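Student: show me the folded form of this:
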Amino acid sequence: MSIEVEVVSKIYGNQMALNKVSFKIDKPEIVGFLGPNGAGKSTMMKILTTYIHANEGQIKVNGFDVTDNTKDVQKSVGYLPEHNPLYLDQYIKEYLAFNASIYGVSKQRINEVIELTGLTPESHKKIGQLSKGYRQRVGLANALLHDPEVLILDEPTTGLDPNQLVDIRNLIKSIGKTKTVFLSTHIMQEVEAMCDRVIIINKGEIVADKKLKDLRNEKEQIVIVEFDYRVEDAFLLKLPKVEKVVNTYDFVYEIKFKTSEDMRSYVFDFAHDNQLKILQLNQKNTSLEGLFRELTT
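Tutor: This next block holds a predicted model:
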């Protein structure tokens, strides 16, 4: 396993930032780490990179314990923090050469990561002259300098325009063919476009861990229906393939079906046969965004 997290907790004063979090990530795999602001995403990433330590639990990266084998973990991890720290007065090659000397890698590697991240046309410039998209590329180039097995990227596409998004997305997907990529983002479309798997955290706890292909192929749906008066749940449970009925408010019901077949026609026929009037009839969003909203609100 590239990343192993077992019952990890982190407390800041009286606040529980992470509460017994556990998950494992294999190689190669691109995993999206989602959650609302303050859910614990950045805290988890800082612990994985040895920047801070957990209060309890165990974490291994590439087989190295983040507490006992700090240097080995740092050598095997490439990290792009949310606020990409760059020396704006340095030239791109100058900045990468400075970091290469810290990692002890050859100057040839500098040219390799510049080409890999598409920085060649801008490589003669100072970092302060670059657009947001190219600064992100510099951060990625720096994270890749020592050819790490694991890349940890905190909000790598924030603030990019559509063209820059496509470029960075394709770059991350390319890197993810041979390495483990663990990235956080608020952009659901980016997760669906890049990732193999999604882990959702809310209030310091993991609330979902799913393969994207499984999420797309789940044979279930939720139909929202509003009648003109209250109906007993047991009455609606007579519908075919029903798993659950919830009266959300007034005369509105969420009916969960265990099938990929569109069940709205069955609900309509059921209402007609039982002399019920339907005021609204919709399918609830079962996409990643729908799952995220359902689990974090």
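Student: for the rest of this, base every contact and every neighbour count on C-alpha atoms.
Tutor: Will do.
Student: contacts only, for Phe98.
Tutor: If a contact means C-alpha atoms under 8 Å, 6 or more residues apart in numbering, then Phe98 has no contacts.
Student: that one: helix or strand, and which one exactly?
Tutor: helix 92-103 (DSSP states H and E).
Student: got the buried residues for that helix?
Tutor: Ile92, Lys93, Glu94, Tyr95, Leu96, Ala97, Asn99, Ala100 (16 or more other C-alpha atoms under 10 Å).
Student: and what of stretch 219-227?
Tutor: Buried-residue list, stretch 219-227, by 16+ other C-alpha under 10 Å: Glu220, Gln221, Ile222, Val223, Ile224, Val225, Glu226, Phe227.
Student: just put the residues you listed in JSON lines and tack on secondary structure and distance to Lys244.
Tutor: As requested, the buried residues of stretch 219-227 are exported to JSON lines (DSSP: H, G, I helix; E, B strand; the rest coil; distance: C-alpha to C-alpha, whole Å):
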{"residue": "Glu220", "secondary structure": "coil", "distance to Lys244": "11"}
{"residue": "Gln221", "secondary structure": "strand", "distance to Lys244": "11"}
{"residue": "Ile222", "secondary structure": "strand", "distance to Lys244": "9"}
{"residue": "Val223", "secondary structure": "strand", "distance to Lys244": "11"}
{"residue": "Ile224", "secondary structure": "strand", "distance to Lys244": "12"}
{"residue": "Val225", "secondary structure": "strand", "distance to Lys244": "13"}
{"residue": "Glu226", "secondary structure": "strand", "distance to Lys244": "16"}
{"residue": "Phe227", "secondary structure": "strand", "distance to Lys244": "17"}
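Student: another one to check against the first:
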Amino acid sequence: MIEVDGLSKIYGSTTAISNVSFNVEQGEILGFLGPNGAGKTTTMRILAGYLPATSGTVRIAGYDVHENSLLVRQRIGYLPETPPLYPEMTVEGFLYFVTRIKGVPAGDRTTKVRAAIERCNLEDKRNVIIRKLSKGYRQRVGIAQAIVHDPPAIILDEPTVGLDPRQIIDVRNLIKSLAGTHTIILSTHILPEVSMTCNRVAIINRGKVVATNTPENLMTQLTGGSGYELEIAGEPALAKQVLQNLAGVSLVESMPSGMHGHTPIADNRGYLRVISQPGSEPGHEIVMALVRAGFGLYEMRRVSATLEDVFLQLTTEERNLPSEVEDEAKEGEAA
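Tutor: A predicted model of the protein is given here:
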């Protein structure tokens, strides 16, 4: 549905994005994740036809964004970071206006506006002037204008920025309800947004896509970060010597504070993190080794790589993870 191939945008001597490529399948929600300034908004604007690319191509619903801009715009709904609203209009009046400029046939406008109002839970606000709405409701109106003409593809740029927790949950549920009947690309730097809403993730850093996969697969690729946190009675340095040569253990490190980042409960307790090797579960061996060496074990907690771990590693290190296509190729070679 959305095909991005080799997309670059250069402003003078500054490269905003470089060779960005990814696909979004029909009915899917793709999270376009990256830190502030990584190139998310630039990419979203190019996809929406708002900015021309320096090089590369974008095809949406089979049409090239550069060559068939008007046809593409008829087939997308776009919500920029600041919703494009007319504050002096009522919610319903504004949505009727949007249907006209989007080319919705006159006989279909009432049905389309009613459906958008219902999907965005704006029934009790339909006759309210937009400037009198809260930020959360204005965001809903922004989404309503993006879907009122029932486009096959929806582009949302930071749709929950500045909202309170209740409003974030409402908007998140609304976006999830659109999946299946619409193809959605959602740009954000908020990790829970991606893990709770999106089927797949594309992570961009410094203008380049460094990973594209499902959240689960991305976390699996970092299984070296899985392991255990231990609270022991005894000297952590001695316990490290006992554990670091165990089979299945790749790293043992001291934790300066208590487990979960809390203040240590007692001075005579030590805290360790044991990182296991991919595919290994050395929990039993860790317990037995500590007991044999005379250490007390107050708590042992399994920890796993999270999407936050993936994000931090990919955006603080010069590192790329294999794409889904590369993963499938490796699986084929192994078979």
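Student: TM-score for the pair, please.
Tutor: TM-score for the superposed chains, counting by TM-score structural alignment, normalised by the length of the first structure: 0.84, backed by 289 aligned residues with a C-alpha RMSD of 3.3 Å.
Student: closest one of the buried residues of helix 92-103 of the first structure to Val8 of the first structure?
Tutor: Taking C-alpha to C-alpha as the measure, Val8 of the first structure lies nearest Asn99 of those, at 31.0 Å.
Student: what distance do you get for the nearest residue to that closest one once chain neighbours are set aside to Gly32 of the first structure?
Tutor: Nearest residue to Asn99 of the first structure in three dimensions, chain neighbours excluded: Asn142, at 7.2 Å (C-alpha to C-alpha, 6 or more residues apart in numbering). Distance from Asn142 of the first structure to Gly32 of the first structure, counting by C-alpha to C-alpha, to the nearest Å: 21 Å.
Student: likewise Lys60 of the first structure?
Tutor: From Lys60 of the first structure over to Gly32 of the first structure (counting by C-alpha to C-alpha), the distance is 19 Å.
Student: list the contacts of the residue nearest to Asn99 of the first structure.
Tutor: Gly78, Leu96, Asn99, Val113.
Student: need the buried residues of stretch 219-227 of the first structure in TSV (columns: distance to Arg135 of the first structure).
Tutor: Below are these laid out as TSV (distance: C-alpha to C-alpha, whole Å):
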residue	distance to Arg135 of the first structure
Glu220	42
Gln221	42
Ile222	43
Val223	45
Ile224	45
Val225	49
Glu226	50
Phe227	54
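Student: closest to Thr178 of the first structure among those residues?
Tutor: The nearest member of these to Thr178 of the first structure, counting by C-alpha to C-alpha, is Glu220 at 33.4 Å.
Student: between Lys60 and Gly32 of the first structure, which one's more packed in?
Tutor: Gly32 (26 against 20; other C-alpha atoms under 10 Å).
Student: so the more buried one sits in a strand?
Tutor: Yes. Counting by DSSP: H, G, I helix; E, B strand; the rest coil, Gly32 of the first structure is part of a strand.
Student: residue boundaries of the strands in the stretch 1-150 of the first structure?
Tutor: 3-12, 15-25, 29-34, 56-61, 64-65, 77-80, 150-154 (DSSP state E, counting those that start in this stretch).
Student: nearest to Lys179 of the first structure, of those strands?
Tutor: Of all the strands of the stretch 1-150 of the first structure, strand 150-154 comes closest under C-alpha to C-alpha, at 6.0 Å.
Student: okay, that closest one sits on what stretch of the second structure?
Tutor: Alignment of strand 150-154 of the first structure against the second structure: residues 153-157, by TM-score structural alignment.
Student: neighbouring contacts of the matching stretch?
Tutor: By C-alpha under 8 Å, 6+ apart, stretch 153-157 of the second structure touches 1-2, 40-41, 44, 48, 60-61, 75-81, 146-147, 182-188.
Student: how about a cut-off of 7 Å?
Tutor: Contacts to stretch 153-157 of the second structure, defined as C-alpha atoms under 7 Å, 6 or more residues apart in numbering, come from residues 41, 44, 75-81, 146, 182-188.
Student: now, these that are in helices?
Tutor: Using DSSP state H, the subset of the contacts of stretch 153-157 of the second structure located in helices is Thr41, Met44, Ala146.
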